[in-house]
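Trainee: Please work out how this folds:
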Amino acid sequence: MDLIQLAVPVLLKGLWVTAALTLISVLIGFNLGLGLALMRLSANRLLSGFAKYYSNIFRGTPLLVQIFLFYYGLGEVSLIRDNALLWWIISDGSRCAVLALALNTAAYTSEILRGGLMSVPVGLVEAGQACGMSRMLRFRRIEFPLAIRQALPAYGNELILVVKGTSLASTITVLEITGYAKRLMSQTFAIFEIFAIAGILYLVINLLLIATIRLLERFLMRHETQSRQGLSAPRPQGSAAVL
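Mentor: This is a model prediction of the structure:
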């Protein structure tokens, strides 16, 4: 009991860091991933090729390796050391972790959104074009809303992976949940108990995230649900139809 009273307040400090790493990384990664998905679907071979190779590189290498390359490797490049902005980014563990997480999730997000955009019926796009909609207006009102509905379940899984991926930030001195758990472990030597509590915190975060994704999915699919309920509703009882 004393161990729980000692560990929980300390690990809750790391909870806020974990939440901040996740939120910032997802915001950057989603927008970058959307841009990459559009580049991948572009008729321009240069843009399409860049997005394809970007996705292959970041999805084909471990996140831990990417974090180490950004934090330890880029600091050895003189061009980056001489640039104030770039050095400001990689000189701090938290900012470097956000950079690695954002670029990594952008690669997965681009593939998820690309699949969603490809699932949009061509007839709807052509109908919007026939109504005089501009390309941006068609994307905003037709393509993106339909694509996000299709991509949401897969993207929810990606968000969970980002939350779990933040634990790797502890390897570059970031004190998030796992970082504080390692510190407590070295102080108390209660390995199982400390990491069990840390695991419960990650589980709570992901369960809340799953519940939020499901609520959002129901909200986006509410029209189809209402349509199915209307079709399956029994006919009102009354007088027989006159033939």
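Trainee: CA atoms for contacts and neighbours, from now on please.
Mentor: OK.
Trainee: buried residues in stretch 93-110?
Mentor: For stretch 93-110, a neighbour-count test (16 or more other CA atoms under 10 Å) marks 93-110 as buried.
Trainee: scratch that, stretch 172-190 is what I was asking about
Mentor: Applying 16+ other CA under 10 Å to stretch 172-190 flags Ile172, Val174, Leu175, Glu176, Ile177, Thr178, Gly179, Tyr180, Ala181, Lys182, Leu184, Met185 as buried.
Trainee: what's the spacing between it and its chain's center?
Mentor: 25 Å (CA atoms, centre = their mean, to the nearest Å).
Trainee: Which parts of this protein are helices?
Mentor: 2-40, 45-60, 63-68, 78-82, 84-90, 93-118, 122-130, 135-138, 144-165, 177-188, 191-220, 222-232 (DSSP state H).
Trainee: quick one: contacts of the fourth one?
Mentor: Read that as helix 78-82. Leu74, Gly75, Leu86, Trp87 (CA atoms under 8 Å, 6 or more residues apart in numbering).
Trainee: How about the last one: what's its closest non-neighbour residue?
Mentor: By the measure of CA to CA, 6 or more residues apart in numbering, the closest residue to Trp87 outside its immediate chain neighbours is Arg81, 5.3 Å from it.
Trainee: now that neighbour: how far from Ile200?
Mentor: With distances taken as CA to CA, to the nearest Å, Arg81 is found 40 Å from Ile200.
Trainee: Pick out whichever of the two has more residues nearby.
Mentor: Arg81 (16 against 11; other CA atoms under 10 Å).
Trainee: any idea how far the residue positioned nearest the centre of the chain lies from Phe139?
Mentor: In the chain, the C-alpha closest to the average C-alpha coordinate belongs to Leu159, at a distance of 3.7 Å (CA atoms, centre = their mean). Here Leu159 is placed at a distance of 24 Å from Phe139 (CA to CA).
Trainee: same deal with Ala198?
Mentor: Going from Ala198 to Phe139 by CA to CA gives 42 Å.
Trainee: here's the other one to compare against:
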Amino acid sequence: MSWDWSVILKYLPRLLEGTWLTLELVAISGLIGIALAVPLALMRVSRSPWVRAFPFAYIFFFRGTPLLVQIFLIYYGASQFEAVKQSVFWEVLKQPYWCAIIAFSMNTAAYSAELIRGAIQAIPKGEIEAAEALGMSRPLQVRRIVLPRAFGIVLPAYGNELILMLKGSSLASTITLLDLTGMARTIIARTYTPLEIFLAAGVIYLLISGVFIGCFRLLEKRLNRYQHYKHQVPAELTKIDPRLQD
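Mentor: Model (predicted):
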């Protein structure tokens, strides 16, 4: 068995070109997904069963079916309807790039909505009661109390979701997109060096995941920095009562 490491250096610019498309898909889908997830999560914690019905069905479908099936339903399924072809949406749905973004966005929105819903329900009730005692309206509570606290709680889990979406983005190659995986497969078809090229692609995915993890840890530390000080008592009070140091 021989290893041809030179092929990695030769085709590294092409792999980086596919990497850029992968990052683009993940970034755009992540932004759209979180924008959809917030209202879905707020609807999920509503007291009205009629309001909870739609997000429950949406989340149940997208969490219960494979991402690959969702991509195929959007990319291949939309073309089966003549009404879709005649509509203004066809200019978007006929392009694999936008079909991949729609599928990734709707999929990650479902998972993110459940994460945010759990974070909202994990907020101590005393904080909500304090906001009500101050006379805050429900929209003001959501904007100033609920969402900031929920994002702080959900951040570690959302970082994992983003990494899962990064790995799931490799399915974009199934609808002709030359993302990192698609570019790797194209290079392998020319060079017949699957081990070297897939190893290089795996290392690139690993480096991207490492950057994501580092960024989310910094963001988590910043959003939850109050937790490092909430048990500290001002020095002036400890002078009055030394027992407060405990």
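Trainee: still on that earlier bit, more crowded one of Ala198 and Phe139 of structure 1?
Mentor: Neighbours were tallied for Ala198 of structure 1 and for Phe139 using other CA under 10 Å; the higher tally belongs to Ala198 (22 against 17).
Trainee: That one is in contact with Tyr180, isn't it?
Mentor: No: in this structure Ala198 of structure 1 lies outside contact range of Tyr180 using CA atoms under 8 Å: 9.1 Å.
Trainee: which neighbours do the two share?
Mentor: Leu11.
Trainee: and Val45 of structure 2, how many neighbours?
Mentor: Val45 of structure 2, neighbours per other CA under 10 Å, totals 17.
Trainee: any idea how far the corresponding residue of structure 1 for it lies from Phe30 of structure 1?
Mentor: Using TM-score structural alignment, the partner of Val45 of structure 2 in structure 1 is Leu41. According to CA to CA, Leu41 of structure 1 and Phe30 of structure 1 sit 17 Å apart.
Trainee: can you tell me which residues contact Thr173 of structure 1?
Mentor: Thr173 of structure 1 sits next to Gly93, Gly179 when contact means CA under 8 Å, 6+ apart.
Trainee: again with the one 10 residues further on
Mentor: Residues in contact with Arg183 of structure 1 (CA under 8 Å, 6+ apart): none are found.
Trainee: Okay, the aligned residue in structure 2 for it and Phe72 of structure 2: tell me how far apart.
Mentor: Counting by TM-score structural alignment, Arg183 of structure 1 lines up with Thr186 in structure 2. With distances taken as CA to CA, Thr186 of structure 2 is found 21 Å from Phe72 of structure 2.
Trainee: before we move on, what about Leu199 of structure 2?
Mentor: If you go by CA to CA, the gap between Leu199 of structure 2 and Phe72 of structure 2 works out to 27 Å.
Trainee: Which of those two has more residues huddled nearby?
Mentor: Neighbour count, other CA under 10 Å: between Leu199 of structure 2 and Phe72, Phe72 has more, with 16 against 13.
Trainee: The more buried one corresponds to which position in structure 1?
Mentor: Phe72 of structure 2 maps onto Phe68 in structure 1, by TM-score structural alignment.
Trainee: again with Lys230 of structure 2
Mentor: Matched by TM-score structural alignment, Lys230 of structure 2 corresponds to Ser227 in structure 1.
Trainee: Also Phe56 of structure 2?
Mentor: Using TM-score structural alignment as the criterion, Phe56 of structure 2 maps onto Lys52 of structure 1.
Trainee: got a list of what its match touches?
Mentor: So Lys52 of structure 1 contacts Arg40 (CA under 8 Å, 6+ apart).
Trainee: tally of neighbours for the equivalent of Lys164 of structure 1 over in structure 2?
Mentor: Using TM-score structural alignment, the partner of Lys164 of structure 1 in structure 2 is Lys167. For Lys167 of structure 2, the count of nearby residues is 16 (other CA under 10 Å).
Trainee: likewise Asn157 of structure 1?
Mentor: Asn157 of structure 1: 14 neighbours (other CA under 10 Å).
Trainee: any idea how far it lies from Tyr108 of structure 1?
Mentor: Asn157 of structure 1 is 10 Å from Tyr108 of structure 1, by CA to CA.
Trainee: got it, and Leu231 of structure 1?
Mentor: From Leu231 of structure 1 over to Tyr108 of structure 1 (counting by CA to CA), the distance is 37 Å.
Trainee: hmm, back to that, got the contact list for the match of Lys164 of structure 1?
Mentor: So Lys167 of structure 2 contacts Tyr205 (CA under 8 Å, 6+ apart).
Trainee: Distance of it relative to Tyr205 of structure 2?
Mentor: 8 Å.
Trainee: same question, Leu223 of structure 2
Mentor: 27 Å.
Trainee: How about Leu178 of structure 2?
Mentor: For Leu178 of structure 2, the distance to Tyr205 of structure 2 - CA to CA - is 15 Å.
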